[in-house]
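> Could you work out the structure for the sequence below:
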Amino acid sequence: MGLFDGIIGNASEVNLEKLREEVNDLLTPHETIKNAYKIIRDTLIFTDKRLILIDKQGVTGKKTQYHSIPYKSILHFSVETAGTFDLDAELKIWISGNELPIQKNFNKTTNIYKIQSVLAEYVLGK
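Now for the predicted structure:
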């Protein structure tokens, strides 16, 4: 279901070593990638310092927007688990200064509790 999940906007986990090579220039010298998820061409990266959203734009995907969200800017977040007939789990993140949340869907095999745990660790403090 990988291609189907991508088409409907669901995310899957990314190999962190390969991703680290691709985004090394985005990271600060002491920043560590904790988890990462890919949705078709877009990527969510959870580091120990911030959340990075990578949005590939255009037909070729060469134009890219990098959105960096410090954890202190996250007001609150919610997760919704996948159900029997609902094939995706959902993450919503409310950012200071934005009325609407950032919303991402994950396939049923993604551990939404792990994502919630990573966010909670950094938003709530260690």
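> hey, let's count contacts and neighbours off CA atoms from now on
Noted.
> Please list all residues in contact with the nearest residue to Glu13 once chain neighbours are set aside.
Spatially, and ignoring its direct neighbours in sequence, Glu13 is nearest to Tyr37 (4.4 Å; CA to CA, 6 or more residues apart in numbering). By CA atoms under 8 Å, 6 or more residues apart in numbering, the residues touching Tyr37 are Ala11, Ser12, Glu13, Val14, Thr43, Leu44, Ile45.
> Distance of the most centrally placed residue in the chain relative to Phe85?
Centroid-nearest residue in the chain, with CA atoms, centre = their mean: Leu44, separated by 2.8 Å. Leu44 is 25 Å from Phe85, where distance means CA to CA, to the nearest Å.
> What strand or helix carries Val23?
Secondary structure from DSSP states H and E places Val23 in helix 16-23.
> Report the next helix or strand after that helix in sequence order.
With DSSP H and E, the next secondary element past helix 16-23 is strand 33-39.
> which helices and strands sit right next to the next helix or strand after that following strand?
Downstream of strand 33-39, the next assigned helix or strand under DSSP H and E is strand 42-47. Strand 42-47 is packed against strand 33-39, strand 50-57, with contacts defined by 3 or more CA pairs under 8 Å, 6 or more residues apart in numbering; DSSP states H and E.
> structure for this one too, so we can compare:
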Amino acid sequence: MAGNLFGKMAADTFGLSDIGKIIDQKDFDKVDGDDYIMHEDGEKIFFVIKSKSDEYVFTNRGLLHVDGASAVSKKRTVRRHEFSNEKVHSITLETAGTVDLDVEIKFSFENTDFSIDVDKNQLEKLKDLYKTLLEISRIQGLNYKLLDDGKNGLKMANDALSRCKIEGNNIAKIAEDLTNFNLDFMEALRRTYNNRDFSEVYEKYINN
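Predicted coordinates for the structure are as follows:
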């Protein structure tokens, strides 16, 4: 136990650990991840954590992870996680102990887990990100519930119609109209309850 503790202290002291730094807004355009942001489509950076080998770029649409194989390698892998496709969950913030030089934020995008060490002197800024991710997770959870309620309501309506007797020569037209209605209804549900842009949440909690 003592060996592990002193090993961690030595790694932190001599810069061998991978503690991230929160980047100021004025320097967002200097990070590698900025090259992969969809600026043309209104994507905007709100928060960046940069370590020796990785960048975590939080945008109004999700997370861009620029993954470095090592601190000395120039090879990078860029992965995107979008709020419209993946739910954010399991958000925790671990503050520093007496001898720790870093704090840690953990969260998941669907089935992908993240654990990021950050300089403990930047804890207050990291709290803003923690609150932002919590609120996005809450909104996503509510939206998923409302989306499911809408789907279930539509299914109940279709089941009721299927038990009705339809007579006449316009059965094909009725079927076509019902199909189009279902498609339009589902598209409206997705537009309403599947947020793609969380700019307002970032602007509420992130203090730049």
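> TM-score of the superposed pair?
Here the TM-score for the pair of chains, by TM-score structural alignment, normalised by the length of the first structure, is 0.77; 122 aligned residues with a CA RMSD of 2.5 Å.
> one step back: is it possible to get the helices and strands packed on strand 42-47 of the first structure out as a markdown table so that each row also shows distance to Ile74 of the first structure?
A markdown table is the format used below for these (distance: least, CA to CA, whole Å):
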| stretch | distance to Ile74 of the first structure |
| --- | --- |
| strand 33-39 | 17 |
| strand 50-57 | 10 |
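> Sort out which one of the contacts of Tyr37 of the first structure lies nearest Leu27 of the first structure for me.
Ranked by distance to Leu27 of the first structure (CA to CA), the contacts of Tyr37 of the first structure are led by Ile45 at 10.7 Å.
> wait, the closest one sits on Ile39?
No - Ile45 of the first structure is beyond contact range of Ile39, at 11.4 Å (criterion: CA atoms under 8 Å).
> Among the helices and strands packed on strand 42-47 of the first structure, which comes closest to Lys72 of the first structure?
That would be strand 50-57 among these, by CA to CA, at 8.5 Å.
> List the buried residues in that closest one.
Across strand 50-57 of the first structure, burial judged by 16 or more other CA atoms under 10 Å covers Arg50, Leu51, Ile52, Leu53, Ile54, Asp55, Lys56.
> The last one matches what in the second structure?
If I follow you right, that is Lys56 of the first structure. Lys56 of the first structure maps onto Gly68 of the second structure when the alignment is built from TM-score structural alignment.
> Can you name the residues in contact with the longest helix belonging to the first structure?
Ranked by number of residues, the top helix in the first structure under DSSP state H is helix 112-124. Here helix 112-124 of the first structure makes contact (CA under 8 Å, 6+ apart) with 34-35, 46, 48-49, 71-72, 74, 78-81, 89-91, 106.
> can you tell me which two in those residues are farthest apart?
Lys49 and Thr81, at 25.6 Å, using CA to CA across the contacts of helix 112-124 of the first structure.
> Compare those two and say which is more crowded by neighbours.
Taking neighbours as other CA atoms under 10 Å, Lys49 of the first structure and Thr81 compare with Lys49 leading, 20 against 17.
> what sits against that one?
Glu31, Thr32, Pro70, Tyr71, Tyr122.
> Please pull up the equivalent of the last one in the second structure.
Aligned counterpart of Tyr122 of the first structure in the second structure: Ile136 (TM-score structural alignment).
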